[in-house]
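**Q** Just to be clear, the model below is a prediction. Sequence and coordinates:
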Amino acid sequence: MPGLVAYSVAGLGLLALAALESLPLRVPPLPLLPRRHSTPLHLRHLLAAVLSALCLLSALLSAHHLSLPTLAASALFLLYSLAPFAPLAAPLPLPLLDLLLAAAFAQELLLFAHRRPSTAAGIENRYFDLLLVPITLCLGATLLAAHRPGETTPRLARAAGLALQGTWMVQMGFSFFTSAVAHGCALHAASRADYTIKCRTHEDYHRARSVATLQFNGHLALLVIAGAAAYAAVLSRTSRPPIGYRLLGKEVQMEGMPMMSRFTLDSDEEKEEERITTAAAPVTNGVESHDEIPLHATGS
């Protein structure tokens, strides 16, 4: 159960970080961030500092399985979290903070990419391999944010990567340390940090790997649905008519169609009679006028 609690706390913390990351943050065009706009930034860094400190403490308490890459990654995340609170004359530029965070994500990527427990055939390796997907997304989004510090898209992509990483860590905790593990496999723990999940047969091993892949696809689909729903909710609250277009009023709509209310169907005979009537002499003051035929006098 301690392993389940650790994974759950880490996953929920990453979800909270993703929520704070997706909040709107007004960034001025200057490379320095004024302190009057840095309240969401400081709150995010405080939560990241707490999670980094807990991870660093957990790595230090694992005396029998002390991992230098784990310590390095935790120290980089802690340094990034505490950097905005340094007593400097001016705040650190946002690109510099993003580069420091990118280094921390790169160290985390190397940590899980080269993780090899005591038993190389453990099912947990498949879960850690799938964890590389959201970490890579966070790394790429952070590098893009360092290149374009004022844009919102890299921050939203990083928030999506943190959310997927958080939900997947919660799933790993339940898959490793509860009865939700795949059928035919069992946890074998040498210590709190040194464990593996062994399966009885080769078929059980492949079935467990397939279950892990299906679980990850489910988490990814859930994230896409939640993101689309959140985007639709925000768009419905802030939607406005496109610039340069306006709705036509009733008077404007009827102005261009004055003859629609008097539209009738005429036959060919009625059209012929109307043509003859139009060609007839006009009526002036109620008396029909005719063209005078000139008379030529025959004599005087």
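**A** In hand now; what should we look at? Predicted, not measured: the structure shown is a model, and the values here were computed from it.
**Q** Every contact and neighbour count from this point should use C-alpha atoms.
**A** OK.
**Q** mind listing what's buried in stretch 131-150?
**A** 131-132, 134-146, 149-150 (16 or more other CA atoms under 10 Å).
**Q** Which members of these are positioned in helices?
**A** If you go by DSSP state H, the buried residues of stretch 131-150 have 131-132, 134-146 in helices.
**Q** biggest separation within the residues you listed, which pair?
**A** Leu131 and Ala146 (23.2 Å; CA to CA).
**Q** Strands of the stretch 151-300 of the chain, start to end?
**A** Secondary structure of the stretch 151-300 of the chain (DSSP state E, counting those that start in this stretch): strands at 185-189, 195-199, 283-284, 287-288.
**Q** would you list every one of the helices in the stretch 1-150 of the chain?
**A** 2-21, 39-61, 68-82, 94-113, 124-147 (DSSP state H, counting those that start in this stretch).
**Q** With distance to Ala230 as extra columns, can I get those in TSV?
**A** Supplementary listing: those in TSV, determined by distance: least, CA to CA, whole Å:
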stretch	distance to Ala230
helix 2-21	11
helix 39-61	19
helix 68-82	27
helix 94-113	26
helix 124-147	20
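**Q** from what I can see Trp168 touches Leu131, true?
**A** Yes: counting by CA atoms under 8 Å, Trp168 touches Leu131, with 7.2 Å between them.
**Q** Most tightly packed of the strands of the stretch 151-300 of the chain?
**A** strand 195-199 (a mean of 20; mean count of other CA atoms under 10 Å).
**Q** Tell me what angle that one forms with helix 124-147.
**A** Relative orientation of strand 195-199 and helix 124-147, computed by axes from the mean of the first three to the mean of the last three CA atoms, to 10 degrees: 130 degrees.
**Q** Which secondary structure elements does strand 195-199 sit against?
**A** strand 185-189 (3 or more CA pairs under 8 Å, 6 or more residues apart in numbering; DSSP states H and E).
**Q** elements contacting the strand it packs on?
**A** strand 195-199, helix 202-238.
**Q** Leu100 is nearest to which of those?
**A** Here helix 202-238 is closest among these (CA to CA), at 26.8 Å.
**Q** Comparison target, given below:
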Amino acid sequence: MPQIPDTSVADSPRPFLLWVGETRDAELHLARSGLSGLVAVAEAATPAAAVAMGMPGQQSPAITLLAAAVPGGWTLADAVLLSRHWPLTPVVSVATSLIDGRRRSGPALPGVEEVPWTDLPGRVAWWLHDMAAGRPGTLGMPATSRREERIMESAVRVREWSSPQRPRPRISVAAARAGEVECLVDLLSAAGAPVTRRTCGRPPLDEPADVLVWDVSALTPSHLAWLQILTANQPALRVVLLDSFPRGDSTTAALRAGAVAVLARPVSLEALAGTLIRLETAAFALGGEQGRG
């Protein structure tokens, strides 16, 4: 049954997303759950059902998400149907790990950007941030743009993110090799997020930061065990893991061990900056407390 959120407020309607497709798949369920608390989401099983259902206040969705657990779940005709009904709404495809092998060769649907399921909450957070500021951002770039072009465009926008009203979180980074540590520091610097501590190897238990970005390369049981000990010693610490091969089961295990997010390597600047925005938003909603969720 279609799910339609209440987006009405006294002054102006709030933006909402349209999720088209299933959420039973473990990875899609995690991606959909990551949007909770960030933005209202209307759900429909198919593009035809989405077009047929009434939207809140006759609004157009801010973004339409086409979600499928396997390659070829949607066709170009499905994307065209949605675009014709809401011509100003960008359509984005959500890719599960089953699509990893094909994703780098280009989008399956011409003109439709494809986003890995792990990156979706962070990318959406950043896109909404751009929209609220009235900027086009990278969501308006061609779906075939090179990663380097997106990093340059993102860096210009992300530098404008800092808010004088709220202090920026203290951020630490950790990775197995020194080169990976420096790459993370450079990426966070491009995001306007200064790094307070950098560690080559596993992070120490006395981690003083608010947020830890830990590049585990390939997630193993030993990483999960250390993560549990770390978050037990530092319950306010929010840990973002970077994993080369994130899957639904491994990501669920990492979240249960205490991580707040798992992003795919190589991580995009937008996904990382958007994840930091998500964490700020969650902490602000809790009255400044730093909760895990």
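**A** In hand now; what should we look at? What you are looking at is a predicted structure, and each value in this text was computed from that prediction instead of being measured.
**Q** Provide the TM-score value for the superposition.
**A** Remark: TM-score between the superposed chains equals 0.24 [TM-score structural alignment, normalised by the length of structure 2]; 119 aligned residues with a CA RMSD of 6.2 Å.
**Q** circling back: okay, the strands of the stretch 151-300 of structure 1 in TSV with distance to Leu162 of structure 1 next?
**A** Listed next are the strands of the stretch 151-300 of structure 1 as TSV, based on distance: least, CA to CA, whole Å:
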stretch	distance to Leu162 of structure 1
strand 185-189	27
strand 195-199	25
strand 283-284	88
strand 287-288	92
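**Q** and of these, who's closest to Gln107 of structure 1?
**A** Closest among the strands of the stretch 151-300 of structure 1, using CA to CA: strand 195-199, at 22.1 Å.
**Q** how big is the angle separating the closest one from strand 185-189?
**A** Orientation of strand 195-199 of structure 1 against strand 185-189 (the same axes, to 10 degrees) gives an angle of 150 degrees.
**Q** residues touching Phe112 of structure 1, list them.
**A** When contacts are counted by CA atoms under 8 Å, 6 or more residues apart in numbering, Phe112 of structure 1 touches 128-129, 131-132.
**Q** try 7 Å this time
**A** By CA atoms under 7 Å, 6 or more residues apart in numbering, the contact set of Phe112 of structure 1 is Phe128.
**Q** For stretch 46-59 of structure 1, buried residues please.
**A** Quick answer for stretch 46-59 of structure 1 (16+ other CA under 10 Å): 46-49, 51-56, 58-59.
**Q** count of residues packed around the closest residue to Leu120 of structure 2 other than its chain neighbours?
**A** The shortest distance from Leu120 of structure 2 to any non-neighbouring residue, by CA to CA, 6 or more residues apart in numbering, is to Ala31 (6.3 Å). Neighbour count of Ala31 of structure 2, defined by other CA atoms under 10 Å: 23.
**Q** Tell me the spacing between Ile229 of structure 2 and Thr251 of structure 2.
**A** 17 Å (CA to CA, to the nearest Å).
**Q** Looking at the two, which is more packed in?
**A** Between Ile229 of structure 2 and Thr251, counting by other CA under 10 Å, Thr251 is the more crowded of the two (23 against 14).
**Q** helix or strand for the more buried one, which one?
**A** helix 248-257 (DSSP states H and E).
**Q** name the helices or strands packed onto the following helix or strand past that helix?
**A** Helices and strands here follow DSSP H and E; after helix 248-257 of structure 2, the next one along the chain is strand 259-264. Packing partners of strand 259-264 of structure 2 (3 or more CA pairs under 7 Å, 6 or more residues apart in numbering; DSSP states H and E): strand 238-243.
**Q** quick one: the strand it packs on to strand 259-264, angle?
**A** Interaxial angle of strand 238-243 of structure 2 relative to strand 259-264 (the same axes, to 10 degrees): 20 degrees.
**Q** and the angle for strand 238-243 of structure 2 with helix 248-257?
**A** Going by the same axes, to 10 degrees, strand 238-243 of structure 2 makes 160 degrees with helix 248-257.
**Q** Show me what strand 238-243 of structure 2 is packed up against.
**A** Against strand 238-243 of structure 2 (3+ CA pairs under 7 Å, 6+ apart) you get strand 211-217, strand 259-264.
**Q** Please render those strands as a markdown table that adds mean neighbour count to the earlier fields.
**A** Below are these laid out as a markdown table (neighbours: other CA atoms under 10 Å):
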| stretch | mean neighbour count |
| --- | --- |
| strand 211-217 | 23 |
| strand 259-264 | 23 |
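**Q** Turn those strands into CSV, columns for distance to Leu276 of structure 2.
**A** Shown next, in CSV, are those (distance: least, CA to CA, whole Å):
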stretch, distance to Leu276 of structure 2
strand 211-217, 8
strand 259-264, 10
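**Q** quick one, which of these is nearest to Gly179 of structure 2?
**A** Per CA to CA, nearest to Gly179 of structure 2 of those: strand 211-217, 11.5 Å.
**Q** Against which helices or strands is that closest one packed?
**A** Contact analysis of strand 211-217 of structure 2 by 3+ CA pairs under 7 Å, 6+ apart lists strand 171-175, strand 238-243 as its packing neighbours.
**Q** what's the angle from the first one to strand 238-243?
**A** By that I understand strand 171-175 of structure 2. 30 degrees.
**Q** Next secondary structure after strand 171-175 of structure 2?
**A** Once the chain leaves strand 171-175 of structure 2, the next helix or strand it forms, by DSSP H and E, is helix 178-190.
**Q** which secondary structure elements does that next one contact?
**A** Using 3+ CA pairs under 7 Å, 6+ apart, helix 178-190 of structure 2 sits against strand 171-175, strand 195-200.
**Q** Of those, which is nearest Ala282 of structure 2?
**A** strand 171-175 (16.4 Å).
**Q** that older thread, Pro116 of structure 2: which of the helices and strands packed on strand 238-243 of structure 2 is closest?
**A** strand 259-264 (8.0 Å).
**Q** what packs against the helix or strand following the closest one?
**A** Remark: after strand 259-264 of structure 2, the chain's next helix or strand is helix 269-285, criterion DSSP H and E. For helix 269-285 of structure 2, the packing partners by 3+ CA pairs under 7 Å, 6+ apart come out as helix 120-132, helix 147-158.
**Q** Adding mean neighbour count, write the ones you listed out as TSV.
**A** Output for these, formatted as TSV (neighbours: other CA under 10 Å):
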stretch	mean neighbour count
helix 120-132	22
helix 147-158	16
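**Q** and of the ones you listed, who's closest to Thr281 of structure 2?
**A** Using CA to CA, those put helix 120-132 closest to Thr281 of structure 2, at 9.6 Å.
**Q** And the closest one, what does it pack against?
**A** So helix 120-132 of structure 2, by 3+ CA pairs under 7 Å, 6+ apart, packs with helix 26-34, helix 269-285.
**Q** got the angle for that helix vs helix 147-158?
**A** 50 degrees.
**Q** helix or strand for Leu230 of structure 2, which one?
**A** Using DSSP H and E, Leu230 of structure 2 falls in helix 221-233.
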